[in-house]
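Engineer: no sequence for this one, just the structure:
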């Protein structure tokens, strides 16, 4: 699959180098190629779609009601330009206080059109073109395009393949005097790992030492899109609890399984040094990056959206069903602690070939090469329960034909 998704760019010099660099990223080309192929078949009857974190059942009535409640305008400026809505900021800050036991203030919340722009804004706020951003593989597959578009340099390291934890030694070795940002994603997409408190404390200590050695602060960007999607009563810990130079990016699209409704935020912990200056920078970027505030309707609805989530128990039941069945068939995988995903060892080295064998049986998953980690595939738990049950014979047949099950 990877070989057919190649850049169509020529050597013409009349397009900016940065734009050409973004359009030529191999991992992005693979993702775009896969999405294009998937778009042609996703509505075929009878398929089992485990590819993206998209909904496959009707949205919760509470979510619909929260939006419907705000459709009727209260005044003539109801749908006028909106910046950071005060009530939305208060609701988000109070929610973070409850979740992390950190006294976030409403002014710490910078509302954005989803997690994408929160991540991009964070990097542009603290890094200059040419600075380096360190992140771990397998990654969310759009880190590199966002980094490159900002004029920054992606630096990739591998996680611990046995525990799916961050490899702190690898991160330390990757840090140079040009390092400005380290990205942490927990609960992790695609592995489902929640990084333990002990690891985050060691990471904070390492970044402090590296910053002192460089004579320049290294910021930590915590991608917490799934921080409400945790299983078995697990306690989620944010790097912001241990490292004051943390920028926290969040998206409501995961919490409510509504990724097409673009609303999120970037939050600054109260212990962040020079927080007042950074607040001013972020406020300017919200405008300069294209008025990236969420639309008015979503801002009005946000206080209600903070009062509930999707049915995490249902996700956990699907996780348990797939985990037990797949391990029983001979697949190797960790039981995820959070997020929407199972990250499964491919029974054969060529994960693209194996995922195509599943696709031939109307079961669609994402191959590990899309996450720059060959030899795995990702299953999204947002598939509905009927899809889960229909997929089991196909998973069993595919591993049997691979000579493993």
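Structural biologist: Arrived safely. Predicted, not measured: the structure shown is a model, and the values here were computed from it.
Engineer: drop to CA atoms for contacts and neighbour counts, all remaining ones
Structural biologist: Fine.
Engineer: now the helices: where do they sit in the stretch 1-150 of the chain?
Structural biologist: For the stretch 1-150 of the chain, the helices defined by DSSP state H, counting those that start in this stretch occupy 17-23, 26-41, 61-68, 86-100, 114-126, 143-149.
Engineer: In the longest one, which residues are buried?
Structural biologist: Think helix 26-41. 26, 27, 28, 29, 30, 31, 33, 34 (16 or more other Cα atoms under 10 Å).
Engineer: could those residues go into CSV alongside distance to residue 136?
Structural biologist: Below are these laid out as CSV (distance: Cα to Cα, whole Å):
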residue, distance to residue 136
26, 17
27, 14
28, 16
29, 20
30, 19
31, 18
33, 23
34, 22
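Engineer: Farthest-apart pair in the residues you listed, please.
Structural biologist: Of all pairs drawn from those, the one with the longest distance (Cα to Cα) is 26 and 34, at 12.3 Å.
Engineer: Quick check: which of the helices of the stretch 1-150 of the chain is nearest to residue 251?
Structural biologist: Among the helices of the stretch 1-150 of the chain, if distance is taken as Cα to Cα, the winner is helix 114-126, at 4.7 Å.
Engineer: want to compare, so here's the second one:
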């Protein structure tokens, strides 16, 4: 009898996500979210969407011709809006032709990897880090190679990156501001990484691309400034998502930009490769309504000042309760130390009080837990006494 099988690449990705599945199955499904639940888990919106987002979608959903919803890859107005914004914000000559409009940040990262990887090529990515770098690498036929950040500071470990680079290395992923730690990598580190990649590319006879994952580029605090790795290394592809700044992750809109300092011949080849990657990946272009609305959405953002106040309130309350927690420079996460070794069990204790956090093991940070500050201020105030009570119970 023939035996049905599934892809070993997907099985490997499922194994990476085993902790999350277990938490959802054993805790979330058993307890469920009550009406007063304090949801700090996945960065989902907990308040009404930005009115400008809603109005733009309504306005551009109304057809103005028979071909309003026809096949199209990249809306030229959307591409130019992104290029113009990048030129203004970063002072670099980004071109509309070098912008791919994607189905969110997922789509941007997937298109980049599909465009440059050969089977078995290696992708270095930060650990801890976003949960699907490994899965997207395998889906593109590559081999994922996690490289630990410096413990404590969560800086790039340039020595570890250099040691991990080999003849099959084709991509190095840098996520800044970093999810989940909130670290913004300084220019000195990015410049040093650029020198390292340039030398390794020359030594192995093939360009190593830098994939800059920047969905939190506009969510920075305390006067910090986001610095793109593209400012240091010409062979950089920049991935971006509007899901964070609009707090609308279910509306899949993002882009992939080719660094304007990349040699023109390389950019021309990559333009075609990225578009074909999007086609072969299931027509992974953003929907037409979103693309038409993009020039208006480009100027919208959640209230970062209010988010910073929420961060400060949560840090203050957690520290008063005895938690060890650093202050992030960007993103909308906190990653405190759990007061017991089993972070999944600790998250379950909080869930019993209707406070929901993500166990650190899910984000490759065992012994910690992640709080998403997309929760409301009212949730923060309801949750802080629960955090304090659970801390007392664990210490007791």
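Structural biologist: Structure's in. What do you need? The structure presented is a predicted model; accordingly, all values stated were derived computationally and were not measured.
Engineer: List the TM-score for the superposed pair.
Structural biologist: Here the TM-score for the pair of chains, by TM-score structural alignment, normalised by the length of the second structure, is 0.95; 392 aligned residues with a Cα RMSD of 1.7 Å.
Engineer: of all the helices of the stretch 1-150 of the first structure, which lies closest to residue 358 of the first structure?
Structural biologist: Among the helices of the stretch 1-150 of the first structure, helix 26-41 comes nearest to residue 358 of the first structure, with 13.5 Å by Cα to Cα.
Engineer: Neighbours of residue 153 of the second structure, how many?
Structural biologist: By other Cα atoms under 10 Å, the residues close to residue 153 of the second structure number 10.
Engineer: my bad, residue 60 of the first structure
Structural biologist: 14.
Engineer: Helices of the stretch 101-250 of the second structure, residue ranges please.
Structural biologist: Secondary structure of the stretch 101-250 of the second structure (DSSP H, counting those that start in this stretch): helices at 104-116, 133-139, 158-164, 187-204.
Engineer: so which of those is the most packed in?
Structural biologist: Highest mean neighbour count among the helices of the stretch 101-250 of the second structure (mean count of other Cα atoms under 10 Å): helix 104-116, with a mean of 25.
Engineer: Which stretch of the first structure lines up against it?
Structural biologist: Alignment of helix 104-116 of the second structure against the first structure: residues 114-126, by TM-score structural alignment.
Engineer: now do stretch 336-349 of the second structure
Structural biologist: Going by TM-score structural alignment: stretch 336-349 of the second structure matches residues 344-357.
Engineer: Buried by neighbour count: which residues of the matching stretch qualify?
Structural biologist: Those would be 344, 345, 346, 347, 351, 352, 354, 355, 356, 357, for stretch 344-357 of the first structure by 16+ other Cα under 10 Å.
Engineer: With stretch 40-57 of the first structure instead?
Structural biologist: For stretch 40-57 of the first structure, burial by neighbour count (16+ other Cα under 10 Å) applies to 42, 47, 48, 49, 50, 51, 52, 53, 54.
Engineer: In the first structure, what residue corresponds to residue 369 of the second structure?
Structural biologist: Using TM-score structural alignment, the partner of residue 369 of the second structure in the first structure is residue 377.
Engineer: Report whether its match is found in a strand, as I expect.
Structural biologist: Yes. Membership of residue 377 of the first structure in a strand is supported by DSSP: H, G, I helix; E, B strand; the rest coil.
Engineer: And it, how far from residue 39 of the first structure?
Structural biologist: Residue 377 of the first structure sits 19 Å away from residue 39 of the first structure, going by Cα to Cα, to the nearest Å.
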